[in-house]
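# Structure of the sequence below:
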Amino acid sequence: MTYFDFHVHIDHYPNPIKLAKEYESYKIYALFVTNLPELFEKQYLSYQNFKYVRLALGYHPDLTDEFPLNHDLFDKMASRTSYIGEVGVDNSRGKASNLQKQLENFAFITQKKYNKDKIYSIHSRGAEDEILDLLIENDVKNAVFHWYTGKISTLERIVERKYMFSVNVNMLLSKKGINIIKKIPQELLLFETDGPFTRFENKVIRPAQIPILFKMFDDQFSNFTETAFKNFKRLLLLRELQSKLKT
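Alright, predicted model coming up:
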């Protein structure tokens, strides 16, 4: 069985290259999300020879005040990857002072010049409806909601658009998380660790544990591993076809 991890912060581990090599040795596909265009640029060359690890161009909303989005650099780096993440909006406390700037940044990141041949890994905490409205407005084709925690009514709207969800073990271990996963159609489910920000058995998650985590999902949701990997392959194929249509 082939496994994958659709959202992991490799550069937040103590030895990122060592971790990437672990993904390679276990033959686990990994989407290495970044938090700034500057970090993507810094690490780009180091990860080009990996077969299973792919680098995503990101801009985390939590960094909005500290690091204004460099539009020119984002534009330059976007041509070097098929993946954009982690990006989005965070209004989890319902009173973000920079909410408008976050929305402007996300509108820029999802504009049509990028979104036709990119796959997005999206942070949407506390701003799920605003995120969805911008995705629809910009006609984004391939969006994956990372660690969704929002309303079921918004989830249903996301499902109508056939956007996907990457779920992790923290969700599996909470009643709210399980309820959300149950509401997602199987054909829209993907797997993530969000490592190192999730733990399993009181340890930061590493690639060796991923088959165990998939088994935990299989125990709760029939054929999760097989279905999620089929969804993953289908998502990549759709992106490839859209890229060819664009040219």
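# When you work out contacts or count neighbours from here on, use the C-alpha atoms and nothing else.
Noted.
# And the strands in the protein, which stretches?
Here the chain has its strands, by DSSP state E, at 3-8, 28-32, 53-55, 57-59, 83-88, 119-123, 143-146, 164-167, 189-191, 199-200, 203-204.
# To compare with the earlier structure, here is another sequence to fold:
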Amino acid sequence: MTYIDFHVHIDHYPKPVEIANQYEKNKIYALFVTNLPELFEKHSISFKNYKYVRLAIGYHPELTGEFPFKRDLFDRLVGSTNYIGEVGIDLSRGNKFTKNEQLDNFSFITQEKYNKGKIYSIHSKDAEDEVIEILIQNKVEQAVFHWYSGKVSTLEKIVNNNYMFSVNYGMKKSKKGQRVLSQIPNDLLLFETDGPFVRFNSQLTTPLLIPEIYSLFENEYTNFKETVMKNFKRMLIMRELEDLKHSK
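As a prediction, the model looks like this:
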């Protein structure tokens, strides 16, 4: 493996199987995040035999007011994957009215009975402090903040707890995103496309464009490709060690 994409919504592409096959053919590790447990269940059969595409069980916080969180289904399915995402809290305009429910759901999803041996892909828009508080409270050991856009002071708290960040091309296009990029330590860095929602030069982001996008991050990070892969491998080793520790 030479590249990774740690947060991509494959089922939102016009031809999801074609995209998944591109990841496989090019040996690019992809974390296929889902927005509901029902969608994880739906896709788990179609994508179970992929080597490089890994399916994560998720519940997107922006859907809280529209789709009730099926806790029983999550509980039944979460044991079949090592990855949980996209999950988190979103308190941006239009989502604040479900704040209490979101906090309760995220606390449930990250509780100790689920988080051991799991890696989380976290949504935290305008709720970074609430997210980090719950992660620490529930003793979550491995979490990756997807497209972090919060305060530098909270970012420092995330760093102090050794949680990671997945960065994407969209972050390079704003001053705030560039400021965040400048604050992320090399050893906590991963890459994501967040495809198909983040486009590259007005194109639909596909696995074939990932090498070119990687090259653009060399301005912010020396040896970006090597650094990301090193961090990714270390994260997987830590997950395996954690899983082993809790299986005894």
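# sorry, back to before: most tightly packed of the strands of the first structure?
Ranked by mean neighbour count, those are led by strand 57-59 with a mean of 29 (mean count of other C-alpha atoms under 10 Å).
# Would you pull up how far it lies from the middle of the chain?
Computed by C-alpha atoms, centre = their mean, to the nearest Å, the chain-centroid distance of strand 57-59 of the first structure equals 10 Å.
# now swap in stretch 89-98 of the second structure and tell me
19 Å.
# What residues does the residue nearest the centre of the first structure make contact with?
For the first structure, the residue nearest the mean C-alpha position is residue 121 (2.8 Å; C-alpha atoms, centre = their mean). Shown in contact with residue 121 of the first structure (C-alpha atoms under 8 Å, 6 or more residues apart in numbering): 7, 83, 84, 85, 86, 87, 143, 144, 145, 146.
# separation between the last one and residue 197 of the first structure?
To tie it back to what came earlier, the one meant is residue 146 of the first structure. Plainly put, residue 146 of the first structure is 13 Å away from residue 197 of the first structure if you go by C-alpha to C-alpha, to the nearest Å.
# now swap in residue 154 of the first structure and tell me
Taking C-alpha to C-alpha, one finds residue 154 of the first structure at 25 Å from residue 197 of the first structure.
# Same question for residue 210 of the first structure.
Using C-alpha to C-alpha, one gets 15 Å for the distance from residue 210 of the first structure to residue 197 of the first structure.
# The two: who's more crowded?
Each of residue 210 of the first structure and residue 197 has its neighbours counted (other C-alpha atoms under 10 Å); residue 210 has more, 22 against 13.
# Relative to residue 204 of the first structure, how far out is that one?
Taking C-alpha to C-alpha, one finds residue 210 of the first structure at 12 Å from residue 204 of the first structure.
# Also residue 94 of the first structure?
The gap separating residue 94 of the first structure from residue 204 of the first structure is 29 Å, by C-alpha to C-alpha.
# same check, this time on residue 31 of the first structure
Distance, residue 31 of the first structure to residue 204 of the first structure, using C-alpha to C-alpha: 17 Å.
# Look at residue 170 of the first structure and say how many residues are nearby.
A total of 16 residues lie near residue 170 of the first structure under the criterion other C-alpha under 10 Å.
# Quick check: closest non-adjacent residue to the aligned partner of it in the second structure.
With TM-score structural alignment defining the correspondence, residue 170 of the first structure maps onto residue 170 in the second structure. Take residue 170 of the second structure and drop its neighbours on the chain: the residue closest to it by C-alpha to C-alpha, 6 or more residues apart in numbering is residue 198, 6.1 Å away.
# Repeat that for residue 111 of the second structure.
residue 138 is the one closest to residue 111 of the second structure (C-alpha to C-alpha, 6+ apart), at 5.4 Å.
# Next one: the one you found from residue 121 of the second structure, what distance?
Look at residue 138 of the second structure and residue 121 of the second structure: by C-alpha to C-alpha, they are 16 Å apart.
# repeat for residue 227 of the second structure
From residue 227 of the second structure to residue 121 of the second structure the distance is 19 Å (C-alpha to C-alpha).
# For the contacts of residue 121 of the first structure, give me a markdown table that also has distance to residue 68 of the first structure.
Shown next, in a markdown table, are those (distance: C-alpha to C-alpha, whole Å):
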| residue | distance to residue 68 of the first structure |
| --- | --- |
| 7 | 23 |
| 83 | 21 |
| 84 | 17 |
| 85 | 16 |
| 86 | 15 |
| 87 | 13 |
| 143 | 23 |
| 144 | 24 |
| 145 | 23 |
| 146 | 23 |
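# For stretch 60-76 of the second structure, buried residues please.
60, 61, 62, 63, 64, 69, 74 (16 or more other C-alpha atoms under 10 Å).
# ok, of the residues you listed, which one's closest to residue 222 of the second structure?
Lowest distance from residue 222 of the second structure to the buried residues of stretch 60-76 of the second structure (C-alpha to C-alpha) belongs to residue 60, with 33.1 Å.
# Wait, the closest one touches residue 38, no?
No - using C-alpha atoms under 8 Å, residue 60 of the second structure is not in contact with residue 38; the gap is 11.8 Å.
# any residues in contact with both of those two?
Joint contacts of residue 60 of the second structure and residue 38 (C-alpha under 8 Å, 6+ apart) do not exist.
# In the first structure, what residue spans correspond to helices?
Using DSSP state H, the helices of the first structure run over 16-26, 37-43, 71-78, 99-109, 112-115, 128-137, 152-160, 169-172, 175-183, 210-220, 224-246.
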